[in-house]
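J.: Give the three-dimensional model of this entry:
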Amino acid sequence: MGILSPSLLWVFMSMLILHFLTAPVESQLQSPPADLLFTNGFAADAANLTLNGGAQVLQNGVLRLTNDSLRALGHAFYSTPVRFKNSFGGPAASFSTAFAFSTVPQYPGLGGHGLAFTISRSRDLPRAHPSQYLGLMNASDIGNFSNHIFAVEFDTVKDFEFDDIDDNHIGIDINSLVSNASVTAGYFADNSSTIQDIHLQSGEVIQAWVDYDSLRNQLDVRISESSVKPTRAILSFNVDLSEFFEETMFVGFSASTGLLASYHYIMGWSFSVNGEAKSLDLSSLPSSPGSGQNTHKGLILGVSVSASVIVVILLASIAIYVIHRIRTADAIEAWELDVGPHRFPYRELKKATQGFREKELLGFGGFGRVYRGTLLNSNTRVAVKRILNRSKQGLQEFVTEINIIGRLRHRNLVQLLGWCRRRNDLLLVYEFMSNGSLDKYLFDEPKRILSWEERFKIIKGVASVLLYLHEEGEQSVIHRDIKAANVLLDDDLNGKLGDFGLAKLYEHGADPSTTRVVGTLGYLAPELTKTGKPSASSDVFSFGALMLEVVCGRRPIEQKAMPEELILVDWVWENWVLGSILQVVDPRLGGQFDEVEAVLLLKLGLICSNRLPEIRPSMRYLVRYLEGDLIFPDNVLPPDGNYDIKNTCSGNSGCDGGPDYIRSYQNSSSSDKATSSSTANDGDLDLEAGPFSPAPSDSGNSSSNRLFGSEEVDRTNKGLTKSNGRD
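T.: Model prediction:
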């Protein structure tokens, strides 16, 4: 055979390379390194799984992702990555999976949070959180494109934070836990349009199918309580996963628990790339330990078949125990039957805090003491608030705090895990906030100096949760005690609002009323001393004081080495009038701060601290200012409210057919200062606006919503440039 000439060899190699480049994607994408068929459980092939968190393979081959531990997570991923793209890029491959799962709640009908079939760039997910995050993400990376996480969630808790449709749904999640599409769990029966509901927490075995067709860019999800795959998908979503998938990804499952727990089991699993996954025969799979029953039923069954002598001994033991409990325990009062969430045994909390010893004391106040603790059963770190029976708070505030915060869910709220009552001891159990309260980082000799970025993030977090409390929950919650000591910091220095002992719950639009003025001096809105009625606006006043002290590093009222006490808001206003506003910024920052953001917070702090509640903006507008969605105007009214409000509109153009207000300084001690400042105009301020409404619309077109500006702004310019290009 002759040797090929260089030219013929070049042609041959070119054709070979062209063949590989133009070959169909499916032919170049390999199947997983193993069959990925776990049709008889996972015992024989457990070595092919990477488990972390609470996940483990039981002796009968069932994969258990979580047990009854609270706020826990579990991951189980196929150890070897699966190739979804060829080395030259291009579209992602089609894939198909079928798996059988069972969710057994800790208490009948009460469990959480759910499980998810997951495709991820990592099999560890080290920064993932439990509870509503399903062990997939955390609060800081929701929506990040860099996550490269795809999941189909089977969620058993309705989380308002993620706009969940109900507490029994299927959702498709791409880089976020705000589902791209979701539907109540169920299936189409017999090719009809009738949907048969499936209760995910029934404890029964449910089979799920997830199929992605890369040619049609369509994702279909089906579930059933049988071995037969439904013809029609319960959830379909058009999406091209190519931009979210990397060349290789890990496939597996994630689950988590929260304030309540569920056992999440996987009994069998099949997975295929560029093919249809094999459906599972449910009758041949190992049974989950809790499928169709709970441990209490198992105990009863065991006792029923025991020897009679064991029954007698057991009954005698129960009788002795009941008599002991009657002698030593308090009677259950009516309110205890209606209070949630979890009630802890006193003995468990005593052990967790090592007998409430002084070494575990985190802090104390007028209502009691707060101890550090670790729950022995789950190794969960907690903070236990022990309310003194001689404190003024008493039983009513104790019940209030449980009922209010127990039903709230927000990433910037300190999570209430449970409660306990033993005789006169009242205890609340919260998630542990490792960095303590914000005031320890602002005043006197701080633990460390918070950077400007950390301070601004904390303010935005507190604003976000106040908006949720005031407007976005089922009922409006007025906190009534917003201050630095009640803002707690987690591991990442995220600010979380706590201490709801003084909070009030109202229907939206209701007229709040109370006969007792409560709160902390320096944070109390002035109208409370007259009306005694807390409102969203009085919370805004307290939030204004918080903003000023975070920027300035000073308390609202200080008595230092000076003849008179320092009123923080007056001091900030004086510097504003004199044109030296940046002089009030905490000197411990060493000048390292964003001047635009600092001026914004100081402006907002001043307007929120206004004596007149109708001048203060709502939390919805404050959040939009902080996010850079709205421009805050240059003019700032003096916080002492020393000006008149006159209705001068007579139907002229520019009034939009509604009232227009002119605020002018008259006989004010600050009028001379105002005249000399850049905010004055011959002693008068002409602001086209009226009182702020409690829940303003986003249009910003009415004259009553123009005081604080409503033009959309360029976010990239930190709120300095309006979108219309004007100064």
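
J.: C-alpha only now, for contacts and for neighbours.
T.: Noted.

J.: and the closest residue to residue 48 other than its chain neighbours, what does it touch?
T.: If you skip the residues right next to it in sequence, residue 48 has residue 79 as its closest partner in space, 5.5 Å away by CA to CA, 6 or more residues apart in numbering. With contacts defined as CA atoms under 8 Å, 6 or more residues apart in numbering, residue 79 is in contact with 48, 49, 50, 123, 250.

J.: Residue 47 versus residue 79, what's the distance?
T.: Going from residue 79 to residue 47 by CA to CA, to the nearest Å gives 8 Å.

J.: ok, which stretches of this protein are helices?
T.: 6-22, 25-28, 295-304, 308-328, 346-352, 394-405, 452-467, 528-531, 536-552, 568-577, 595-608, 619-627, 671-676 (DSSP state H).

J.: The third one to helix 308-328, inter-axis angle?
T.: Using axes from the mean of the first three to the mean of the last three CA atoms, to 10 degrees, one finds that helix 295-304 and helix 308-328 are set 130 degrees apart in direction.

J.: Please name every helix or strand in contact with helix 295-304.
T.: Applying 3 or more CA pairs under 8 Å, 6 or more residues apart in numbering; DSSP states H and E, we find helix 295-304 packed against no helix or strand.

J.: starting at the chain centroid, how far to that helix?
T.: Put simply, helix 295-304 sits 39 Å off its chain's centre (CA atoms, centre = their mean, to the nearest Å).

J.: What lies in contact with it?
T.: residue 311.

J.: Let me see the ranges of the strands in the stretch 51-200 of the chain.
T.: When assigned using DSSP state E, counting those that start in this stretch, the strands of the stretch 51-200 of the chain occupy the ranges 56-57, 63-66, 73-78, 82-83, 95-105, 114-120, 149-155, 169-174, 181-184, 186-188, 195-197.

J.: Can you lay out the ones you listed as TSV showing distance to residue 325 and mean neighbour count?
T.: Compiled in TSV, the strands of the stretch 51-200 of the chain are given as follows (distance: least, CA to CA, whole Å; neighbours: other CA atoms under 10 Å):
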stretch	distance to residue 325	mean neighbour count
strand 56-57	37	22
strand 63-66	32	26
strand 73-78	35	26
strand 82-83	57	22
strand 95-105	28	25
strand 114-120	36	26
strand 149-155	38	24
strand 169-174	41	24
strand 181-184	44	19
strand 186-188	45	23
strand 195-197	43	14
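
J.: now the other sequence, so there's something to compare against:
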Amino acid sequence: LTDISLQGIATVTPNGLLKLTNATFRKTGHAFYTKPIRFKDSPNGNVSSFSTSFVFAIHSQIPTLSGHGIAFVVAPTLGLPFALPSQYIGLFNISNNGNDTNHVFAVEFDTIQSSEFGDPNDNHVGIDINGLRSANLSTAGYWDEKDEFRNLSLISRKRMQVWVDYDSRSHRIDVTMAPFDSDKPRKPLVSYVRDLSPILLQDMYVGFSSATGSVLSEHFVAGWSFRVNGEAPMLTLSKLPKLPRFEPKRISDFYKIGMPLISLFLIFSIIFLAFYIARRKKKFEEELDDWETEFGKNRFRFKELYHATKGFKEKDLLGSGGFGRVYRGILPTTKIEVAVKRVSHDSKQGMKEFVAEIVSIGRMSHRNLVPLLGYCRRRGELLLVYDYMPNGSLDRYLYNNPEVTLDWKQRFKVIKGVASALFYLHEEWEQVVIHRDVKASNVLLDGELNGRLGDFGLARLCGHGLDPLTTHVAGTWGYLAPDHIRTGKATTGTDVFAFGVLL
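T.: I've put the predicted structure just below:
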């Protein structure tokens, strides 16, 4: 691997695996062949045929959720220094995504559904030209010998084969997948006809890009071949390096060390355990109705949130208001920083609809919304779990003689972010979402001081073109529109009024 340039968090393991990412949050990893590849005989000529084959695997600490994907990329430079992590997969950033001047061709294997890029699901393969809105895409999988489609899970932790072929005569791009140890299927997974001559320069660099987000994951490339004007050499699968073992060893160590001790003090342990379990069961008791089974993946255990916030200690209190107190926490299993809001809710009436609403809001993905990760329900209270915003709420920088203030450039950036979030809620999401409580304390600032609209505790959903169903006044005095106070009916216009007060 001496001819491979590693950038970002990319490394090579001792046994020869190309490891593009490690267990860190929101980072990029790139690996490029160090020498430029000549794709054209002249600067204005036609792109030659080319072919590549590689074997990759994705390992996520959460088996059902990954931190974004991996991409094969042809780029004009040795690396992509200005590319962002998370949904941008280390390929582009917010300003250059979709620009014709990028001269980038890529094939993405994406494990997160980003509605802003038109992703159909969280397990797809797409052909990208100068941007992340794929020219053509498909759910990950392959066509078997009987011409039947077989799904492949990109986060299965298993090695998978990929072939990418471009024909200079027909301008056809074919992307084919198959399980490890399988022959190349006759029928490609994704095809697209596009002359790449205006896209690619005479000399380009080839390699891989990957990125992590809020979920810890690792991306591996076990083998790779590439050729211009010919089919890429076949990989000798038996000689490729194996993936590391992903099974945790902690359980086996427990049984080796813990079981002999338990056997020595069995009677005392059983008595102690009975009292301990009874106390903990009462302490971590939750409410779980039959209708909540459909929301299982969006529900957190109270025990997990209790440990994440260290018992909801006052020192981790981020703020409080009329609808609850917010605590900072770190989820013990994934080490993700979260903000946990405890909301009093004594009545069961409407709880099913409210939880369904929370789950629906949690599916929204926008760079200027605080991601809602899930919920937990106990007797008399509801807990909402959000992504943690390290720079706190906007009101800290505006009121009560703050030690740190925002300059005008930063303020305009926050204003644009909140406006973008409201436009997404009102116009771009599958249902109209009326926030109902737009104010400075509900605008959170991330690590880069981007404004993110949060606190959907009062939010209500309604279909596009329909009147909102809520008719009671809720929100913060001073931000309420006169017609909202008069009629009790919240609309997108009342959100815009509150936004004007925020300005």
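
J.: TM-score them against each other, please.
T.: In this superposition the chains share a TM-score of 0.78, using TM-score structural alignment, normalised by the length of structure 2; 489 aligned residues with a CA RMSD of 4.5 Å.

J.: Can you tell me how far residue 381 of structure 1 is from residue 244 of structure 1?
T.: Between residue 381 of structure 1 and residue 244 of structure 1 the distance is 36 Å, computed by CA to CA.

J.: that older thread, strands - which of the contacts of residue 79 of structure 1 land there?
T.: The subset of those located in strands under the criterion DSSP state E comprises 49, 50, 250.

J.: Dump the residues you listed into JSON lines; add distance to residue 265 of structure 1 and neighbour count as well.
T.: As requested, these are arranged in JSON lines below (distance: CA to CA, whole Å; neighbours: other CA atoms under 10 Å):
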{"residue": "49", "distance to residue 265 of structure 1": "15", "neighbour count": "18"}
{"residue": "50", "distance to residue 265 of structure 1": "16", "neighbour count": "17"}
{"residue": "250", "distance to residue 265 of structure 1": "20", "neighbour count": "21"}
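
J.: Name the nearest of those relative to residue 502 of structure 1.
T.: residue 50 (47.2 Å; CA to CA).

J.: residue in structure 2 matching that closest one?
T.: Residue pairing (TM-score structural alignment): residue 50 of structure 1 is matched to residue 6 of structure 2.

J.: what's that match in contact with, if anything?
T.: For residue 6 of structure 2, counting by CA under 8 Å, 6+ apart, the contacting residues are 29, 30, 31, 32.

J.: ok, now residue 16 of structure 2?
T.: Listed by CA under 8 Å, 6+ apart, the contact set of residue 16 of structure 2 reads 1, 222, 241.

J.: Which residue in structure 1 aligns with the second one?
T.: Put plainly, it is residue 222 of structure 2. In structure 1, the residue paired with residue 222 of structure 2 is residue 267, using TM-score structural alignment.

J.: Would you mind confirming that its match is in contact with residue 99?
T.: Yes. Taking CA atoms under 8 Å as the contact criterion, residue 267 of structure 1 and residue 99 are neighbours in contact, 7.5 Å apart.

J.: Residue 277 of structure 1 maps to what in structure 2?
T.: Using TM-score structural alignment, residue 277 of structure 1 pairs with residue 232 in structure 2.

J.: Thought residue 164 was touching that match, still the case?
T.: No. Proximity of residue 232 of structure 2 to residue 164 does not meet the contact threshold set by CA under 8 Å, at 9.2 Å.

J.: Which one's more surrounded, those two?
T.: It is residue 164, of residue 232 of structure 2 and residue 164, that has more neighbours when counted by other CA atoms under 10 Å, with 22 against 19.

J.: I'd say that one and residue 52 touch.
T.: Yes. Counting by CA under 8 Å, a contact exists between residue 164 of structure 2 and residue 52, whose distance comes to 5.3 Å.

J.: which residues are common contacts for the two?
T.: With CA under 8 Å, 6+ apart, residue 164 of structure 2 and residue 52 have no common neighbours.

J.: what about residue 384 of structure 1, neighbour count?
T.: Here the number of neighbours of residue 384 of structure 1 (other CA under 10 Å) works out to 29.

J.: Just give the nearest non-adjacent residue to it, would you?
T.: According to CA to CA, 6+ apart, the nearest residue to residue 384 of structure 1 is residue 429 (4.6 Å).

J.: Could you give the number of residues near that neighbour?
T.: Counted with other CA under 10 Å, residues neighbouring residue 429 of structure 1 total 25.

J.: quick one, what contacts it?
T.: With contact taken as CA under 8 Å, 6+ apart, residue 429 of structure 1 is in contact with 382, 383, 384, 385, 416, 417, 418, 419.
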